[in-house]
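Participant: what's the 3D shape of this:
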Amino acid sequence: MATETIKVTVDTVAFAVEQGALEVLLIKRKLEPFKSLWALPGGALEETDETLDQAAARELLEETNVGGVYLEQLYTFGDKGRDPRGRIVTAAYLALLRQEGLELKAGSKARGVAWWKVNELPELAFDHASIISYARQRVKYKLEYSPAAFMLLPEKFTLRDLQSVYEAVLGKAVDNRNFRKKFLNTGVLQELNETSQEGSFRPARLYTFSLEEFEKLPDKPVFMF
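Facilitator: Purely as a prediction, here's the structure:
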C-alpha cells in the first residue's frame, strides 16, 4: 500500500478593527489552485530547519509587507480535500493588528493585498472561510479573559473606541452603561488628562491600558457581554 505524502503549510489570520468593523487581511492569488481568488497569506515551509513560527512570519511579510508582529498559533487544519494538490496540513496563526502605520504591498505570488470586512468576504480559496470563522470565535473567547482587545487599539483610546472593538468582534451591540462600569471597576484603565473629539459629540476622555494593573488582579476579570 502506497504511503501518502503529507505536506505542511502555514496561514495567518490577521484581524484589525476599522471604523467599528472587524476586518481580515487577504491576498489575491496569482497562481493555481484558486487563481484570482482571495486567500489568507501563507505558504509552505521553505527549508527543512525552518520552524512553523518562522514560516508564518516570513510568509506574512513576503505576501503583505506586514512584519514584526506577534503571531499566535491558532489551530491545525488537515481535512482531506481541503487542498486539490493533495494531503496538505496547515498550521493557522492569529495576529491582532492596528491598520494605522501599515504599508501593504503584495508579494510576487499575489495579485493584490487588502483588508476585507469579515461580514462581507468574497469567495475564498481552500478552507480559508472556515479558518477565519474559527479564528473569530477564538478572539471572542480571548476578549473575555485577556487583554486581547487592547492589541486592536492605539495606545490612547476612548471608552467608545474600546466598546467598538468588543462590538466588532462579538458581532452585536453591548449595553453602554454596563460595559463602561465593568471596565472602570477593574482599575486596568488609566485615565489621562487628555480628550479626543469624536465627530459632533463633546470631547471624550482618553485612557491607556495598564498591563501591570491587569496582572496584579488576584482574579482575572471576565468581560462577558
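
Participant: okay, CA-based contacts and neighbour counts for the rest of this
Facilitator: OK.

Participant: Please enumerate the strands of the chain.
Facilitator: Using DSSP state E, the strands of the chain run over residues 7-18, 21-29, 38-39, 42-44, 72-77, 88-96, 110-117, 189-196, 204-209.

Participant: And for the longest one, what's in contact with it?
Facilitator: Applying Cα atoms under 8 Å, 6 or more residues apart in numbering, the set of residues contacting strand 7-18 from outside is 22-25, 40-45, 52, 55-56, 60, 87-99, 131-132, 135, 152, 165, 168.

Participant: One more, so I can put them side by side:
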Amino acid sequence: MAHPPFAVTVDLVVLTVRADELCVLLVRRGEEPFRGRDALPGGFVRPDEDLATAAARELAEETGLAVGHLEQLASYGDPDRDPRQRVVTVAHLALVPDQPVPTAGTDAAEARWVPVTQARGLAFDHDRVLADGVERARAKLEYTALGTAFCDGEFTVAQLRRVYEVVWGRALDPRNFHRKVTGTPGLLEPTGETTTRDGGRPAQLFRRGAAEQLHPPLLRADT
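Facilitator: Here you go, the predicted structure:
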C-alpha cells in the first residue's frame, strides 16, 4: 500500500510574564495560507534537522529571539489542519523571563508579545495548541521548579508569587505561599542579600535551587 506524502513542522508556545499578564509570542503571517492572521512561530522541518534544531531556528528566524530550554508539548495531525497539504506538527513549549521586543523575519510580517487572554482566532489549529501550552505551564508550576523560569536570576518570594498568580489566574495568600515555597526542599536558595524593589521593608532575595521536581507539590487547590 502506497503511503501519501506529508510534511513535518514545528510550532512554539513561548510564554512570559509582562506587565503583570501572561503573554505569548505571536507572529503576523506574511504569506498564505492565513496571510495577515496571528499564529504561533514555527515552520517546516528541513531534511537534515532534528526537531529541537528546527524549533530553535524557526524561533530565531521569525522573531529574532532565542530561549534556553524548549520541551516538546504535543503532536497535532488532523488531516485538514493545514490547507496546503497533510502536515503533522510537533509543538514545543518554553517558559522564559521577560524578553526583548521581538523582530519579525522570514515569512512573518510582525512579531510581538500578546496577552494570552487576547490571543484568539489564530491561524491553523494554534488556538488549541496555545490552550494546551498554557495548561501544561499551569500544571508544571504545581509539580516542578519551572515557575522560577519566569523570574530573573535573583527574585523575592513576592515576585515568584506574582508569577504563580498570573499563570494560574488567581490570587494566592501571601503567607501561605511564602511558607510553602520556602519550606519546599531545593526550590529556593537564599542569596544572603535583600532588596526594597517591592516597596516597604527589605525583602530577602532568592535564586533557583537545585530541585527539578517539587515534593510536596504546590497544588493550585491548596496554595
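
Participant: Work out the TM-score between the chains.
Facilitator: After superposition, the two chains reach a TM-score of 0.90 (TM-score structural alignment, normalised by the length of the second structure), with 218 aligned residues with a Cα RMSD of 1.9 Å.

Participant: circling back to that earlier point, which of the strands of the first structure is buried the deepest?
Facilitator: Compared across those, strand 38-39 shows the largest average neighbour count, a mean of 26 (mean count of other Cα atoms under 10 Å).

Participant: Check the mean deviation of the helix ranked longest in the second structure from the first structure.
Facilitator: As assigned by DSSP state H, the longest helix anywhere in the second structure is helix 126-143. Taken over the aligned residues, the distance from helix 126-143 of the second structure to the first structure averages 0.9 Å (mean Cα distance after the TM-score superposition for the first structure).

Participant: re earlier: so which of the strands of the first structure is nearest F225 of the first structure?
Facilitator: Nearest to F225 of the first structure among the strands of the first structure is strand 21-29; the distance by Cα to Cα comes to 17.2 Å.

Participant: For the counterpart of N178 of the first structure in the second structure, give its distance to G64 of the second structure.
Facilitator: When the second structure is aligned by TM-score structural alignment, N178 of the first structure is paired with N176. To G64 of the second structure, N176 of the second structure is 40 Å away according to Cα to Cα, to the nearest Å.

Participant: neighbour-wise, which of these two wins?
Facilitator: G64 (16 against 11; other Cα atoms under 10 Å).

Participant: and whichever residue in the first structure pairs up with that one, how far is that from P203 of the first structure?
Facilitator: Alignment note (TM-score structural alignment): G64 of the second structure maps to N65 of the first structure. As judged by Cα to Cα, N65 of the first structure and P203 of the first structure stand 36 Å apart.

Participant: Ok, G78 of the first structure next?
Facilitator: Taking Cα to Cα, one finds G78 of the first structure at 50 Å from P203 of the first structure.

Participant: The two: which has the busier surroundings?
Facilitator: Comparing G78 of the first structure with P203 by other Cα under 10 Å, the one with more neighbours is G78, at 17 against 13.

Participant: what sits against the more buried one?
Facilitator: Contact analysis of G78 of the first structure by Cα under 8 Å, 6+ apart lists R87, I88, V89, T90.

Participant: Swap in 10 Å and give it another go.
Facilitator: Neighbouring residues of G78 of the first structure by Cα atoms under 10 Å, 6 or more residues apart in numbering: I6, K7, V8, R87, I88, V89, T90, A91, D127.

Participant: A74 of the second structure contacts T89, doesn't it?
Facilitator: Yes. Counting by Cα atoms under 10 Å, T89 is a contact partner of A74 of the second structure at 8.5 Å.

Participant: Identify whichever of the strands of the first structure lies nearest to T158 of the first structure.
Facilitator: Of all the strands of the first structure, the one in closest proximity to T158 of the first structure, counting by Cα to Cα, is strand 204-209 (4.8 Å).

Participant: helices and strands around the closest one, which ones?
Facilitator: helix 159-170, strand 189-196 (3 or more Cα pairs under 10 Å, 6 or more residues apart in numbering; DSSP states H and E).

Participant: I'd like to check the angle between that strand and strand 189-196, please.
Facilitator: Computed by axes from the mean of the first three to the mean of the last three Cα atoms, to 10 degrees, the angle separating strand 204-209 of the first structure from strand 189-196 equals 140 degrees.

Participant: average offset between strand 204-209 of the first structure and the second structure?
Facilitator: Taken over the aligned residues, the distance from strand 204-209 of the first structure to the second structure averages 2.1 Å (mean Cα distance after the TM-score superposition for the first structure).

Participant: Next, report how far that strand is displaced from the centre of its chain.
Facilitator: Distance, stretch centre to chain centre, for strand 204-209 of the first structure: 23 Å (Cα atoms, centre = their mean, to the nearest Å).

Participant: got a list of what the nearest residue to R180 of the first structure once chain neighbours are set aside touches?
Facilitator: Leaving out its chain neighbours, the residue that sits closest to R180 of the first structure by Cα to Cα, 6 or more residues apart in numbering is L159, at 7.0 Å. By Cα under 10 Å, 6+ apart, L159 of the first structure lies in contact with N176, F179, R180, F183, L184, L189, A204, R205, L206, Y207, T208.
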